[in-house]
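**Q** give the three-dimensional model of this entry:
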Amino acid sequence: MSFTPVTLPNGKPVNERLTLVVLGAVQFTHVLDFMIMMPLGPWLMEVFSISPSQFGRLTAAYGLAAAVTGLLGGAVLDRFNRKHALLTLYAGFCVSTLACALAPTYWALLAARLAAGACGGVASSVVVAMVGDFIPPERRGRAMGVVTTAFPLAQVLGVPLGLLLAEKLEWHATFFLLTAVSVPVLFIGARALPSLQPVFSGHNPLKQMRAIVTIRTHRRGFWLTASLVLAGGAIFPFMAPAMVSNVGIAKHDLLYIYLASGAVMFFTTPVVGRLVDKHDKLRLIGVFTACGIVTVLVLTNLPPVPLLVALMATTAFSVSMGSRFPPSMTMLANAVDQRYRGGFMSVNFAVQQAAGAIANIIAGLLITEQPDGRLHGFALAGLFSAFWMVLTYVFARRVRDIAPHAAAPGRPTDRMADDPAGPM
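**A** Okay, here's the model as predicted:
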């Protein structure tokens, strides 16, 4: 992969490759910190003598804190230098991850998880904003593909590594290792990331937030993000239990499902990013949405099958769902004006967390465990997911209607008019 050098407004060149590597590393550690909690459940419940609902609070704490700070960050993030904001938040993430490793009690770990979510979640939104700031529009899709590769890579490494360390050592070792990976990223970022002063440093935070939530393009973007997450959030948490209860996959074989899905996505995500730069983004969203609808309906109605068939179904579903994000996020980065981009991405991340929580709750109401152990209602959750996938395309089209340049291939005009509040 080759990158053409870009230059900041102050004339300083940007090492585009190194910038993306560092931003991708920040995303990787953030996602890994979030995902690594899932396989630690049995160990944490045993060590702290906590119930499944209490463990659920540990996993929810990260997203809840990220959603709250995301809303707050929307009002102020665009007042600060992007690099300084990211490094400050990421430093807090490193400290809070170390606090997780040192936590002696359940309540201490819960507090550390809240701190990690508050810092890591907003840092993730700054990463997406920086891609929009520093990467030219004609290469933004490929860049977004590189950064979002952190998700499948974390899936390949996070779940197996969490299980391995917890089994061979103890649960503390997982967070010690994550801290050891994060700290060098912080220092490399301090030296390597480009610095860009805010376009409007003297704005009123309340006026900024009002603009972020009232501009029609932004509101349509929030709905697009919510639909993306609602479609996946209703299925992913219950995919592994359904594979065991409904399909008959052994628990020790679940590891292969995570590995296969993550490994394939690691290679397909950058390819999707390159497609985003060459083709109409709305058309790609439509193609991946159609694939996602087919795969989710197959997955949620899967009868008992051999492991290989289950791997094919879960991998196809994961790839289809994940492929919707690069064109959607690139479209939003193109549609939002730079002066609002940091705040928009912060609020957008809060919307993402809230939508994920809502999807989990609704799916939990739809899916019930039968006396024979099977999960009833998983197919209904599949229909719920398919419904929101259709709306994903609808909302993407509405974003394109008001900001046609955002979906265009090649080099779109990087602009957005002051779009007043109006009909969504």
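
**Q** can we go C-alpha only for contacts and neighbour counts from here?
**A** Noted.

**Q** count of residues packed around L196?
**A** The tally of other residues near L196 (other CA atoms under 10 Å) stands at 18.

**Q** is it in a helix, a strand, or coil?
**A** At L196 the chain is in coil, as set by DSSP: H, G, I helix; E, B strand; the rest coil.

**Q** what's near enough to touch it?
**A** For L196, the residues meeting the contact criterion (CA atoms under 8 Å, 6 or more residues apart in numbering) are 8, 81-83.

**Q** and if we set it to 10 Å?
**A** With contact taken as CA atoms under 10 Å, 6 or more residues apart in numbering, L196 is in contact with 8-10, 12, 80-84, 130, 133-134.

**Q** only whichever of the residues you listed are buried, select them in PyMOL.
**A** Only the buried entries of these go into this PyMOL selection, using 16 or more other CA atoms under 10 Å:
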select buried, resi 80+82+83+130+133+134
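
**Q** pick out the most distant pair among the contacts of L196.
**A** Taking CA to CA as the measure, those span a maximum distance of 18.9 Å, between K12 and F80.

**Q** for the stretch 1-150 of the chain, just list every one of the strands.
**A** Here the stretch 1-150 of the chain has its strands, by DSSP state E, counting those that start in this stretch, at 6-7, 13-14.

**Q** and of these, who's closest to H172?
**A** Here strand 13-14 is closest among the strands of the stretch 1-150 of the chain (CA to CA), at 38.3 Å.

**Q** let's see this one next, to set against the first:
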Amino acid sequence: MTVQSETVVPMAAPSSRLPLFALAAASFGIGTTEFVIMGLLPDVATDLGVTIPQAGLLVTGYALSVTFGSPFLAVATAKMDRRWALMLLMAVFIVGNLLCALAPNYTLLMVARVVTALCHGAFFGLGAVVAAALVEPRKRAQAIAMMFAGLTLANVLGVPFGTALGEQFGWRNAFFAVVVIGAAAAIALQLWLPRNVPVPPMNLRREAGSLRSAQVILAMAISIAVSASMFSVFTYITPILQNVTQISARGVTLMLLLFGIGLTVGNIIGGRLADWRLMGSIVGALTVLIPVLALFSVTSLSPVLTGVTLVIWGLVAFALVPPLQTRVVTEAAGAPNLASTLNQGAFNFGNAIGAWFGGVGITLGLPYQMLPWMGSALAVVALVLTLISMRLDLASRIKAQLAL
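**A** Model (predicted):
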């Protein structure tokens, strides 16, 4: 396969809407199952007889499965038609969530979470490439943002209502509900995704070669640091709200809803900013994120200030997702499939690191109130890596000009 055959011809704008809605519906289901465990962490820990940090490892296990399992699943589906590959990944998702709902103990729940996570990175990686292929080049970041809108809406609707459902009727019912969502998303993909998606199958040799790019590696490192920053705090958001902010279970659901609203708005803004000024939008978002997380250690003492902080935090945190995913797809433009999937693995490796860091801190006696400082420090790491990437961009441009 030549490089020219990798060129994607976007479909007409009107025909791209329903396929993007289908991708967003699937990402809604995946996002719900990924994040709902945070709202149910104390219930799961109590029911299965484990500690909060041990229950937090369900987040780490999921994230590590995405990181190391999804690339293998992406390779396994490399020669499949892109539409059928996405359908297969949704089937894995549905089976995995059914196993979560039926798991009788902690060990089998961990196994079920690992199975569920296998589809995550491969779906978002391939889905991002397909979404970008459905529109004209100048709207690719917005198309990716629309697919990820399902992920943010999962935090607005799926996670709060899943948490409320789990608290009212038992945490297993939240996963049964996700199975229904997954089935509906699979039907939408079957009906609306084009039969001939304009994305060529993966060329493994070229795809692997794209990973040698310093800028691709840096973009993934930034994704890791950004996700670690978020999940070092968000994994334990329910204990923080209950023990520090001193709010009820119903109040936790409201706070998760506010956070989800912030994520949704941030995702939309991030898509538009990325199409306007890609690296500048990453620097700007991180510059705001660092003090917001640091201040959360103080604002978490007040329910009102906590609500405000969660909206701003969610907005800024998810304003980073479309630019970072677009950065990887752009830098690996000749062979984006594996790089895009691996960047989802990078996000989730960051999730695992963040959840583990937070759990270690709690185990060693760090108060819940201090966890936001950990998230702020990790955001500083992301900013430093971004500035290094921009410096390399500048050096490359200067070298190209001198060569002329």
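
**Q** tm score of chain vs chain?
**A** Superposed pair, TM-score by TM-score structural alignment, normalised by the length of the second structure: 0.84. Supporting alignment: 390 aligned residues with a CA RMSD of 3.2 Å.

**Q** coming back round to it: of the contacts of L196 of the first structure, which is the nearest to L161 of the first structure?
**A** M130 (29.5 Å).

**Q** and the aligned residue in the second structure for the closest one, what does it touch?
**A** With TM-score structural alignment as the criterion, M130 of the first structure lines up with V130 in the second structure. Under the criterion of CA under 10 Å, 6+ apart, the contact partners of V130 of the second structure comprise 8, 10, 19-20, 23, 82-83, 86, 124, 140, 143-144, 147, 193, 197-200, 337.

**Q** buried subset of those?
**A** Among these, those buried by neighbour count (16+ other CA under 10 Å) are 8, 10, 19-20, 23, 82-83, 86, 124, 140, 143-144, 147, 193, 197-200, 337.

**Q** mind listing what Q197 of the first structure touches?
**A** Q197 of the first structure sits next to 9-10, 78-84 when contact means CA under 10 Å, 6+ apart.

**Q** sort out for me which of the residues you listed are in helices.
**A** If you go by DSSP state H, these have 82-84 in helices.

**Q** can you give me the helices for the stretch 151-300 of the second structure?
**A** When assigned using DSSP state H, counting those that start in this stretch, the helices of the stretch 151-300 of the second structure occupy the ranges 159-169, 171-192, 204-210, 214-234, 237-243, 249-276, 278-299.

**Q** now, of those, which is deepest in the fold?
**A** helix 214-234 (a mean of 25; mean count of other CA atoms under 10 Å).

**Q** and that helix, how far from the first structure on average?
**A** Using mean CA distance after the TM-score superposition for the first structure, helix 214-234 of the second structure ends up 2.3 Å from its aligned counterpart in the first structure, as a mean over the superposed pairs.

**Q** want to try CSV for the helices of the stretch 151-300 of the second structure, with distance to A352 of the second structure as columns?
**A** Conversion of the helices of the stretch 151-300 of the second structure to CSV gives the following (distance: least, CA to CA, whole Å):
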stretch, distance to A352 of the second structure
helix 159-169, 19
helix 171-192, 21
helix 204-210, 24
helix 214-234, 7
helix 237-243, 15
helix 249-276, 20
helix 278-299, 19
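
**Q** which one, of these, ends up nearest to P42 of the second structure?
**A** Closest among those, once you apply CA to CA, is helix 237-243, at 7.6 Å.

**Q** which residue, other than its chain neighbours, is closest to A208 of the second structure?
**A** When the adjacent residues along the chain are set aside, A208 of the second structure lies closest to L338, with 7.4 Å between them (CA to CA, 6 or more residues apart in numbering).

**Q** what's the match for the one you found in the first structure?
**A** Aligned by TM-score structural alignment, L338 of the second structure pairs with G343 of the first structure.

**Q** just list the residues touching that match, thanks.
**A** 70-79, 122, 125-126, 129, 205, 208-209, 211-213, 349.

**Q** residues near the nearest residue to R113 of the first structure once chain neighbours are set aside, how many?
**A** Residue nearest to R113 of the first structure in three dimensions, not counting chain neighbours: Y62, with 5.5 Å by CA to CA, 6+ apart. Applying the criterion other CA under 10 Å, we find 25 residues in the vicinity of Y62 of the first structure.

**Q** repeat for W107 of the first structure
**A** Neighbourhood size, W107 of the first structure [other CA under 10 Å]: 12.

**Q** same check on S53 of the first structure?
**A** For S53 of the first structure, the neighbour count with other CA under 10 Å is 10.

**Q** now swap in the one 10 residues further on and tell me
**A** Applying other CA under 10 Å, we find 26 other residues in the vicinity of G63 of the first structure.
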